[in-house]
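1. when you get a sec, could you give me coordinates for this:
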Amino acid sequence: MSDNLKKTPLNQKHYDLGAKMVDFGGWDMPVQYSGILDEHEAVRTKSGLFDVSHMGEFWITGKDASKFINYLLSSSVTNVKDGFIKYGVLMLPTGKAVDDLLAYKFNDEKYLLVPNASNTPKDYQWILDHKDGFDVVFEDKSDVTGEVAIQGPLAEKILQKITDINLKDIPFYSFKVGKVAGVEAIVSRTGYTGEDGFEIYVESNDGKDINIVWDKILEVSGEDIKPAGLGCRDTLRFEMKLPLYGHELSDEISPLETGIGRFVDLDKDDFIGKDALDKEKAEGRKRKVVGLEMVGRGIARDDYPVKKDGNVVGYITSGSYSPSLKKNLGLALVSMDVAVDDKIAVEIRGKDVEAVVVKTPFYKKG
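-> Take a look at the predicted model:
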């Protein structure tokens, strides 16, 4: 463990559980406990418990809160009901992404934004630099907020044992405030795995409360849960073709290229990046993210060239062995002429390895 790395309030729990720890964007985080394949299977069939306290938590309040968030994000929060959540992209003027995040709408004058952990400082500065002219208060409470996620088909049954919130009253992409293990918390239902599940946010200066929640979930779950690390979090999201910032979305890749155009509301009056996205839509995308299955032996790693008819047409953004499907799969950013069933090649250490373009998401429940 490096003393230079940031630690979540649950850091000692991971060491106590024998987790393999890694430097993840400057955080000391568990990549696996019992093993990536084992934890992946647990989330798909029962449930897994993740420490996601490294994620950011920004509060935007005030008369212009909705107006300000609409200016920052690709998606619109205007018609979002109180108690619901909107996914959106924090936009650059170029039409590319600063980050992708979730906006929790308490009301028109109160929002919680949840950015990616490694982007939190950058996002904070970006939002701060653009708040002039808006009547809002902007607060970063990342350092005093702990968050755990319970994901999997048994998540609701387990969590219901220790909360006074009726979890059936929380539809997908919504949230409620109540008590979990006797601790005041925000409970939402979003997830990054393709399975049902909940996120629990707890604010406290000393981190004790999120430790209480973590311990209680494990205590009441028995054999129905496993602590899960960053490794299976990535394989789970990958199988569902959920974008990961720095891979399928970045300051060089637009949300239209990523394939999340449904979260781009070009009907809004004005927002950062609107002109560039209007132009991109009018002229037509030049690139898109597709799924591929390796036919030859090898794993498609990030940035490996992708070829069609001997010509480079793009590159791998994410690649992995799929624990659910028992195949080597990849996501690639390629030219628009690449289509499902096309035979392509991935250049692996100087050698072209055969692959085929397949439909996504790779994994479908049942």
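
2. C-alpha only now, for contacts and for neighbours.
-> Noted.

3. mind giving me the packing neighbours of the strand or helix carrying residue 199?
-> For residue 199, the host element (DSSP states H and E) is strand 197-203. In terms of contacts (3 or more CA pairs under 8 Å, 6 or more residues apart in numbering; DSSP states H and E), strand 197-203 is packed against strand 145-151, helix 155-160, strand 183-188, helix 208-221.

4. how many neighbouring residues does residue 297 have?
-> Per other CA atoms under 10 Å, the neighbour tally for residue 297 reads 11.

5. go on, residue 132?
-> Neighbourhood size, residue 132 [other CA under 10 Å]: 10.

6. which helix or strand contains it?
-> With DSSP H and E as the test, residue 132 turns up in no helix or strand.

7. how about the closest residue to residue 339 other than its chain neighbours, secondary structure?
-> Nearest residue to residue 339 in three dimensions, chain neighbours excluded: residue 357, at 6.7 Å (CA to CA, 6 or more residues apart in numbering). Secondary structure state of residue 357, per DSSP: H, G, I helix; E, B strand; the rest coil, is strand.

8. and this one, please, so the two structures can be compared:
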Amino acid sequence: MPSVLQIPLHDFHAAQGARFVAFGGWNMPVQYTSILEEHKAVREAAGLFDVSHMGEFFVQGSDAALFLDRLVVNAVASAPIGKAVYSPMCNSEGTVVDDLIVYRTGEEAFLVCVNAGNIEKDYGWFLKQAERWGLDVSVEDQSDDYALLALQGPQAEAILLAVGLEEVAEIKRFWHQLVTFGGEKIRICRTGYTGEDGFEIYSSPKVAEVLAKQIMSEGEAFGVKLCGLGARDSLRLEAGLPLYGHELSDHITPFEASLDWTVKLNKTDFIGKNALTEQKENGIPCRVVHFKLEGRRIAREGTPVLDEAGEVVGQVLSGTLSPILSCPIGSAIVRSEVKDAPLFVDLRGNQLALQIAKPPLHK
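-> Got it, this is the predicted structure:
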């Protein structure tokens, strides 16, 4: 097995002038023109991302809904067919194993999208819990069967309509539908990771390449651009969306990540429920906050966050330059008692004040 895996459409991206980087064990397009240009295309028109490195598990059986409800912190069993549910998945300490999107495809069937770098770990976790609970459920890792395109931006729907996918107009936010394209069933989901309207499209690699070419051809009049991981990261950080290994990790709970809305303590028992209930009752010790900075210096991951006395009260989790705001932005985890107090970072001897802001930062 190669040390770095190739996504199915690698040759297509290379022909479009993509620059590649290793990410999550995959050789991924990081940019085509410039991150600034690609980022602005998504905010103003549309951008096409290839996120085929993500993992896909198929979960089915008479206990599939109960199994997933016990596995993640959000409510899955009550979701109707066609609904998508975002949720962290926790260990018994309440910290996060991964964050997922669960698509209900039938009464006893679900498609689960997991992070690329966590596929092997998550699959083992799913199988371990299924065996431990003795439920009527089967879990299949179908990641190799799928390519995944994401078309994001205010013109995304218009472009897919131009391609001939009329059904997208009926799909609501965080819903999905099975449609036919190129003689094959593909799944179109109105979810996203940019803070814009948009769609994720699950298909075979063969159909994905045909669709990508049509999107770029029909979308030219709408201003569509191919986009890489660089723009994906700056877009999600502007929107205040977490990235596993940064705002979420096995050291951070959903409450600490400020994802309280995902934790349904009133549903069935789930892994981490006791720890999260205790944390909520006793006080959440730290919180993830988002910020802007003056000037051009970026506060990078790991930079200490200081209070007015110069004491370290947290650290930066993500940092980049916002192409829309033209200033540095980022996220940090800080002690709860100081999250509303003046906070600073020291960048090469210059102490800069964090301008705490509620996401989406670009609005």
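
9. any chance you could compute the TM-score here?
-> The TM-score (TM-score structural alignment, normalised by the length of the second structure) is 0.95; 359 aligned residues with a CA RMSD of 1.5 Å.

10. identify all contacting residues around the strand holding residue 199 of the first structure.
-> Taking contacts as CA atoms under 8 Å, 6 or more residues apart in numbering, the residues outside strand 197-203 of the first structure that touch it are 144-153, 155-156, 183-191, 209-210.

11. next, the angle from it to strand 183-188.
-> With axes from the mean of the first three to the mean of the last three CA atoms, to 10 degrees defining the directions, strand 197-203 of the first structure sits at 140 degrees from strand 183-188.

12. about what we covered before: what residue in the second structure is paired with the residue nearest to residue 339 of the first structure?
-> Under the alignment (TM-score structural alignment), residue 357 of the first structure maps onto residue 355 of the second structure.

13. how close does its match sit to residue 20 of the second structure?
-> Remark: distance between residue 355 of the second structure and residue 20 of the second structure (CA to CA, to the nearest Å) = 34 Å.

14. which of the two has more neighbours?
-> Taking other CA under 10 Å, residue 355 of the second structure and residue 20 do not tie; residue 20 has more neighbours (18 against 15).

15. that one sits in which helix or strand?
-> Residue 20 of the second structure is located in strand 19-23, with elements delineated by DSSP H and E.

16. which strands and helices sit next to the very next helix or strand once past that strand?
-> Using DSSP H and E, the helix or strand that follows strand 19-23 of the second structure in sequence is strand 26-31. On a contact count with 3+ CA pairs under 8 Å, 6+ apart, strand 26-31 of the second structure meets strand 5-6, strand 19-23, helix 229-239.

17. which one of the ones you listed is the most hemmed in?
-> Ranked by mean neighbour count under mean count of other CA atoms under 10 Å, these are led by helix 229-239, which reaches a mean of 23.

18. residue 332 of the first structure reaches residue 312, doesn't it?
-> No: in this structure, residue 332 of the first structure is not within contact of residue 312 by CA atoms under 8 Å, at 11.8 Å.

19. mind listing the shared neighbours of the two?
-> Shared contacts of residue 332 of the first structure and residue 312, defined by CA under 8 Å, 6+ apart, are found at residue 306.

20. which one's more surrounded, the two?
-> Counted by other CA under 10 Å, residue 332 of the first structure and residue 312 do not tie: residue 332 has more neighbours, with 29 against 16.

21. state the helix or strand in which the residue nearest the centre of the first structure lies.
-> Most central in the first structure under CA atoms, centre = their mean is residue 192, positioned 5.4 Å from the mean C-alpha point. Applying DSSP H and E as the criterion places residue 192 of the first structure outside every helix and strand.

22. does it touch residue 235 like I think?
-> No: shown here, residue 192 of the first structure and residue 235 do not form a contact pair, counting by CA under 8 Å, at 10.3 Å.

23. so where do the strands sit in the stretch 201-350 of the second structure?
-> Under the criterion DSSP state E, counting those that start in this stretch, the stretch 201-350 of the second structure contains strands at 224-226, 286-292, 304-306, 312-322, 327-335, 344-347, 350-353.

24. no further questions, thank you.
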